[in-house]
Structures are given as C-alpha cells and as structure tokens.
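In: Predicted model and sequence below, questions to follow.
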Amino acid sequence: MENLNQTSSGRFYLLGLSNVLYLQGICFCVFLIMYLMTLLGNFLLIILVRINSKLQTPMYFFLSNLSMIDICFSSTIVPKILMNTLSKDRSISLVGCAIQMYFHMALGAAECIILAVMAYDRFAAICRPLHYQTIINMKMCILLASISWGVGFITASVHVPLTFQLPFCKSHHVNHFFCEMPPFLRLSCKDTRPNEIAITVTAQFITLCSFFLTLISYIHIISNVFKIRSSQGREKAFSTCASHLTVVSMFYGTIIFMYMKPRTADKTVSIIYTVVTPMINPIIYSIRNKDVKDTIKMKLSSL
C-alpha cells in the first residue's frame, strides 16, 4: 500500500548527503562556496576571452564552451542541493526530476566530447602548425562545438525517457542528492538490465572514444614536444597540455567509474564530477596560462 501511495504521488524524495543537523550546515556552506567559485571562475574566463583579442583563438573558443557547459552543469545540480540541505521537504516532482536528469546527462556527455575536441585542437596546433589555420578554422570550431552539444542532448533524449518508463514501485526515496540515472535503476521492480546495458554501451561509446581520442592526440603531442629545440617552447607546450590532462583525468575517471557499473553508483564520485570539477577547471587553466594571467593583471591595473 505504501508503494502504491508513493507511486501515485508523482514525487521523489532525495535523501541527500546527511541527516545530521550540524553536517547539513557544513555541507550547505561548502557547496555554496564551491558553487559561487564555479560561477565566478567560469564567467570570468568567458569574459576575459571576449575582451582580449589575443585570447580569441580556437583553443579559447573551446575553453569558453567548456566554461559554459560547467556553469550549466553545476547550476543543474547545486541549487537543488542547497535547497534540500536546509529544507525538511526534500521532495521533487516527476517532471522536475526528469528535467534535472536530462540536463545533467546532456551536459555531462557534451563535456566529455568537448574535452576530446580540445585535445584534437592541441594536436593540430603542436603537430601540424603549418596547417593549423586550415584544419581548425572558425567554421570547424563551430561545427565541433555544435557536435559536442548536439550529441549530449541527443543522448539524454534517448536515455531519460527510457528511465522514466520504468515502474518505480520499490520506493520513491532516492538515496542520492540529485536525480541521477544509476540510483533510479535500483528503485524499479522491473528488470533494469536493458537500461543498464544501454547506459554502459553509451558510456563506453562516448567516454571511451573521447578518452582514446584524447590519449592518441597526446601521444603524438608529447612525441612532437620533445622535438622542439627551444626549452621555452617545450615548457609552454607542456604547460598547456598539463592543464588539459589534469581536467581530463578527473572528469573521465569519475564518469567511467560511475556509468560503467550503474548499480555501484557512489555519492562521492558524483560530487567530484558535478561540483568539484566545474569549480577547478577555470582555476587550472588560469593558473597555468600566461595569457589569461596577463589579461587579469592588465584589467586589474586599469581599474
């Protein structure tokens, strides 16, 4: 009878991170600070690219796309976490949950692909410098960015409706802090193996293809960097690559762990790629990027 009542209510109940009062306060403060840093860092990076003509290159075009994805990605999740952390009512409507899951999956897939595109851009710049302007022109930049966003939203358009066609008759209490697909599979009384297989195949296709494209690009990049005679040129190339590899390792690693085995989903892993990574991406790229730091110094000195 309880399950029937929960099913008919059309709402889910997010159990969140903790039920301990003082831990809820700590979680709220930490997530709020991280979210504000995410917005500030990524918006600042987008604005710097817009106002400095030196930064209006394919690399920064893709970096601006990454920042926009991170802003949307984090905004899909964190505001609801903040509301639920201090609220006694942690319920979310069926439609609200579906929308959150849809944008979370779409933006996550888009980020996977845009990271691979950024690796290809670095490959073209370092390994094919004489043909770089021809290979990565503005039309190609727009096309690659559009493919990244498009594949993400198409992927979500397939998996989210399939997930919400399942009967959630075990419970409507979700042992998670937002509407993510793997925890929902545990709530269904129907065999979810077809959904799990579909998710795993999609994750393998998008994440592993993106990862291997990135890996192959960097194998060629590193072999070419060692051929650069100038130590300053090698240092600049390695600096750019190190920033990107740091971001790639964190994001791909957590995504692979989360979606290759949907039933073993972990809250900590979700926090890393939904909250931590969007916050540190602009920091990593800014700290290691001389052009970005010079633009910040120039604008601060002009105030």
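Out: Everything's here; your move. Here the structure is a predicted model, which means the values were calculated and not measured.
In: CA atoms for contacts and neighbours, from now on please.
Out: OK.
In: Tell me which helix or strand comes right after the one helix or strand Phe251 maps to.
Out: Counting by DSSP states H and E, the element that carries Phe251 is helix 231-260. The helix or strand immediately downstream of helix 231-260 is helix 267-271, counting by DSSP H and E.
In: Check which residues of whichever helix or strand comes after that next one are buried.
Out: The C-terminal neighbour of helix 267-271 among helices and strands, as given by DSSP H and E, is helix 277-287. By neighbour count on 16 or more other C-alpha atoms under 10 Å, the buried set for helix 277-287 is Thr277, Pro278, Met279, Ile280, Asn281, Pro282, Ile283, Tyr285, Ser286.
In: ok, back up a step: ok now the helix holding Phe251, how far from the chain's centre?
Out: 14 Å (C-alpha atoms, centre = their mean, to the nearest Å).
In: Equivalent analysis for stretch 143-153, please.
Out: In terms of C-alpha atoms, centre = their mean, the gap separating the centre of stretch 143-153 from the centre of its chain is 14 Å.
In: Over to stretch 71-83?
Out: Relative to the centre of its chain, stretch 71-83 is centred 12 Å away, using C-alpha atoms, centre = their mean.
In: Next: stretch 71-89.
Out: Put simply, stretch 71-89 sits 16 Å off its chain's centre (C-alpha atoms, centre = their mean).
In: What helix or strand is the spatially most central residue of the chain located in?
Out: The centroid of the chain falls nearest to Gly108 when counting by C-alpha atoms, centre = their mean (4.4 Å). Assigned by DSSP H and E, Gly108 falls within helix 94-127.
In: Show me the strands in the stretch 51-200 of the chain, by range?
Out: Assigned by DSSP state E, counting those that start in this stretch, the stretch 51-200 of the chain shows strands spanning 91-93, 173-174.
In: looking at these, which is buried most?
Out: Ranked by mean neighbour count, these are led by strand 173-174 with a mean of 18 (mean count of other C-alpha atoms under 10 Å).
In: For it, name the packing helices and strands.
Out: With contacts defined as 3 or more C-alpha pairs under 8 Å, 6 or more residues apart in numbering; DSSP states H and E, strand 173-174 has these neighbours: strand 11-14.
In: Alongside the first one, take a look at this:
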Amino acid sequence: MPATRKTPENVPGTGDPDRKRVLNVLAQRRYRQRRREKMAALEAQNKGRCVELVSEESAQCAPGLTATWSDSSLEDPIAETNNAQQIHTFGLPMVDFGGDLLDMQLLEDFNNSCSPSSQSSSSDAITHSNPIQTTTPPPNLTFPLTADGAQLDIPVLSAMRAAMNISTALGLADIVWDPNYMHTFPTSTPLDNLPPNLHPTPAQLTIPHHPFLDALPWPSIREKLICMLAMPSGLRPPVARDDEPGSMGQGLAVLQLTTHLDDYRDGIRVHGNMVGWGDSSEMVEEAWEIGECFFRNWWWCIDEGAVRITNMRRRERGLRPLRMKG
C-alpha cells in the first residue's frame, strides 16, 4: 500500500505518538523548499552579473561588436540558452549548484560574482571572489607595548643607567669601559652639583685604580676596594686576585666585581631617579641596594650602612635579610 504523503491536513492530533515524527517531516520539507528558492534566486543574480561582465568585455575587446541584453530575455528559455552559449564563448562557465549539496545559508555573507577567466581549465567551475582589498601595512610598534609595560621593573637596567649617569657626571664615561685603565681621581672634576657621597676619598686622590670604582655610590666601599686592589695579587682575597701571584693589575678583579654587582638573579637595585632629591636621587647611597651575590663574595669591603639599607628594601618586597649562605 503506497505511503500517504504528509500534509498539514494529515498531521495526527495531540497525543498521537506519530505527531512528532510527522511534524519533523514537514519541517524538513519546508527547509528544503526555502533552500531551493534561495539557490534559484542566487543563480539568477549571478547569471545577471555574468551577463553584465560579458557585455563590458565584448565592448572593450571588439568595439564594433555590441550585445544588448534585456530583462525579458532572461525570462525566455530560448534566450537563456543563447546567453549561456555566448557566455561560454567568452570563457565564462555556467553557474550550476548541483541540487541540495550546498547549504546557501553559509554563503549569505559572501559577495558572489563571476569574473572572466583568461585560461582554460579541464573542469568548468565558477570563481567566487571578494572585491580586491588593499593590504594595509602593520602599525608602527611603540614601546612599551602594553599599558603596564612602563611599570615592569628591570633591576639590571636601572642600575646600569644610574652607574652611567654617575660616570658621566664625574667625567669618566669615556674611560670606564677599559678594564686595564688606571688613574687617580682628577682634581679638576667639578663637585658642586654632586652629593657628598660621590666626593673623592683620600685613596681615590692618591692611589691609581680603575675608574669604575669611582662610580660606586658608597665612599667606604670605594676606599676599601682601592686599598685592597693596590696590594699584590697574592695578598688579596681570592675573588679579587689576578692571574699572576705578584701582578699589580686590576683588570680581572674589576671584571669579577662588575659580574657580581650585576648578577641577573640578585644583583644591585636602584630605588631613585635623576629628578629626585635627597633619598629619592639615584646618586645617593640610600637609593642603592646590594645583592646577595656581591655580599657573599665581597663582604670584607661592605659597611654596616649598606647592609642595613639593603635589608630594609628587601623587607619591603617580602624577602629575607642578606645571608652569607644560601
């Protein structure tokens, strides 16, 4: 017995177990009908665009050959066949969506258009392309890249900047990079605009030493380092010795000193800047904090004031005081 076609009139009543199944069949049928209507409308739209492109191309390539298209011809099956033949003559494939395989709901956001093809292909297919979009260059990067980038703390960077500012103020920026350079502090250096802790000590004025020691903000540490490095290498602490036991050079000792001061894990920190006054200036010793690496290896030249200031700064960050052992 042939199956009865489901229509709204044949829907079972409420409470019938087949009612839900029949409603699903009708809903699917309505969905397919709407999809076919959308496909037909889109096919007609694309066909009209292809006709316009062919007309423009024929007018440009052969001015003497003109083709006129009317809306009535699109409704005539014979006219549509002639149009299709002329479109293939210019290399334009026909639009064929091939049944219900495509869900046109996915293509509503695309701009479908036919474009003439200059090369022949083995299979006829239509090319859907969006309008040509100009590529804009990426914006120039500005630093800091994020809004909170200016708040990132890089201790080594701030310490290097402060040390170079002090070296520049003392007139040592050109010679501080030579590890083998030796001098006594020049008496001609103006000291009026420098804080008292940067004024030279007696050892700086009389004993030859490396200019990097003059840029340290602690007078007592500068005095002890200059006096210790003026001794023969064999009499110095192991961390401050040179290659040869009797050598008077200071190059390797200065290199080791800068390595321990600028340790990336726990090196010196500066809590000041160039525009501050008093304790907030990066040139005063109260703004400097030593690290554990420098403390463990050069403890013999560090005074109590530097340790006290450092432990205060470390407590503010929630760290333990300086210790000789890890």
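Out: Everything's here; your move. Since the structure is predicted, the reported quantities are computational estimates derived from the model, not experimental observations.
In: so what number do they get for TM-score?
Out: Overlay of the two chains. TM-score (TM-score structural alignment, normalised by the length of structure 1): 0.26; 124 aligned residues with a C-alpha RMSD of 6.2 Å.
In: if we can go back for a sec, for the strands of the stretch 51-200 of structure 1, give me CSV that also has distance to Cys241 of structure 1.
Out: Below are the strands of the stretch 51-200 of structure 1 laid out as CSV (distance: least, C-alpha to C-alpha, whole Å):
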stretch, distance to Cys241 of structure 1
strand 91-93, 41
strand 173-174, 39
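In: now for the ones you listed, which one comes closest to Lys297 of structure 1?
Out: strand 91-93 (44.3 Å; C-alpha to C-alpha).
In: chain center to that closest one, what's the gap?
Out: On C-alpha atoms, centre = their mean, the centre of strand 91-93 of structure 1 falls 24 Å from the chain's centre.
In: Need the residues that contact that strand.
Out: Gly10, Arg11, Phe12, Tyr13, Leu14 (C-alpha atoms under 8 Å, 6 or more residues apart in numbering).
In: Just the closest of these to Arg234 of structure 1, please.
Out: Distance to Arg234 of structure 1, by C-alpha to C-alpha, is smallest for Leu14 among the contacts of strand 91-93 of structure 1, at 49.3 Å.
In: Quick check: closest non-adjacent residue to the closest one.
Out: Spatial nearest neighbour of Leu14 of structure 1, excluding adjacent residues (C-alpha to C-alpha, 6 or more residues apart in numbering): Val174 at 4.9 Å.
In: Output the contacting helices and strands for the helix holding Gly108 of structure 1.
Out: Judged by 3+ C-alpha pairs under 8 Å, 6+ apart, the packing partners of helix 94-127 of structure 1 are strand 11-14, helix 58-86, helix 132-135, helix 138-164, helix 209-225, helix 231-260.
In: Return the distance of it from the chain's centre.
Out: 6 Å.
In: quick one on the thing from earlier: for the helices and strands packed on helix 94-127 of structure 1, please prepare TSV with the additional fields mean neighbour count.
Out: Below are those laid out as TSV (neighbours: other C-alpha atoms under 10 Å):
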stretch	mean neighbour count
strand 11-14	20
helix 58-86	20
helix 132-135	14
helix 138-164	17
helix 209-225	17
helix 231-260	17
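In: Nearest approach to Glu2 of structure 1 belongs to which of these?
Out: For Glu2 of structure 1, the closest of those is strand 11-14, at 13.4 Å, according to C-alpha to C-alpha.
In: list the helices and strands that closest one packs on?
Out: Strand 11-14 of structure 1 is packed against strand 91-93, helix 94-127, strand 173-174, with contacts defined by 3+ C-alpha pairs under 8 Å, 6+ apart.
In: try 10 Å this time
Out: Where contact means 3 or more C-alpha pairs under 10 Å, 6 or more residues apart in numbering; DSSP states H and E, strand 11-14 of structure 1 is packed against helix 58-86, strand 91-93, helix 94-127, strand 173-174.
In: Nearest to Val247 of structure 1, out of these?
Out: Set against Val247 of structure 1 and scored by C-alpha to C-alpha, these come closest in helix 94-127, at 8.4 Å.
In: Return the set of buried residues in the host helix or strand of Ala159 of structure 2.
Out: Using DSSP H and E, Ala159 of structure 2 sits in helix 155-169. Residues Pro155, Val156, Ser158, Ala159, Arg161, Ala162, Ala163, Met164, Asn165, Ile166, Ser167, Ala169 are the ones in helix 155-169 of structure 2 that count as buried (16+ other C-alpha under 10 Å).
In: would you list those in JSON lines and tack on distance to Ala27 of structure 2?
Out: Shown next, in JSON lines, are the buried residues of helix 155-169 of structure 2 (distance: C-alpha to C-alpha, whole Å):
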{"residue": "Pro155", "distance to Ala27 of structure 2": "69"}
{"residue": "Val156", "distance to Ala27 of structure 2": "70"}
{"residue": "Ser158", "distance to Ala27 of structure 2": "71"}
{"residue": "Ala159", "distance to Ala27 of structure 2": "74"}
{"residue": "Arg161", "distance to Ala27 of structure 2": "74"}
{"residue": "Ala162", "distance to Ala27 of structure 2": "77"}
{"residue": "Ala163", "distance to Ala27 of structure 2": "79"}
{"residue": "Met164", "distance to Ala27 of structure 2": "79"}
{"residue": "Asn165", "distance to Ala27 of structure 2": "80"}
{"residue": "Ile166", "distance to Ala27 of structure 2": "83"}
{"residue": "Ser167", "distance to Ala27 of structure 2": "84"}
{"residue": "Ala169", "distance to Ala27 of structure 2": "85"}
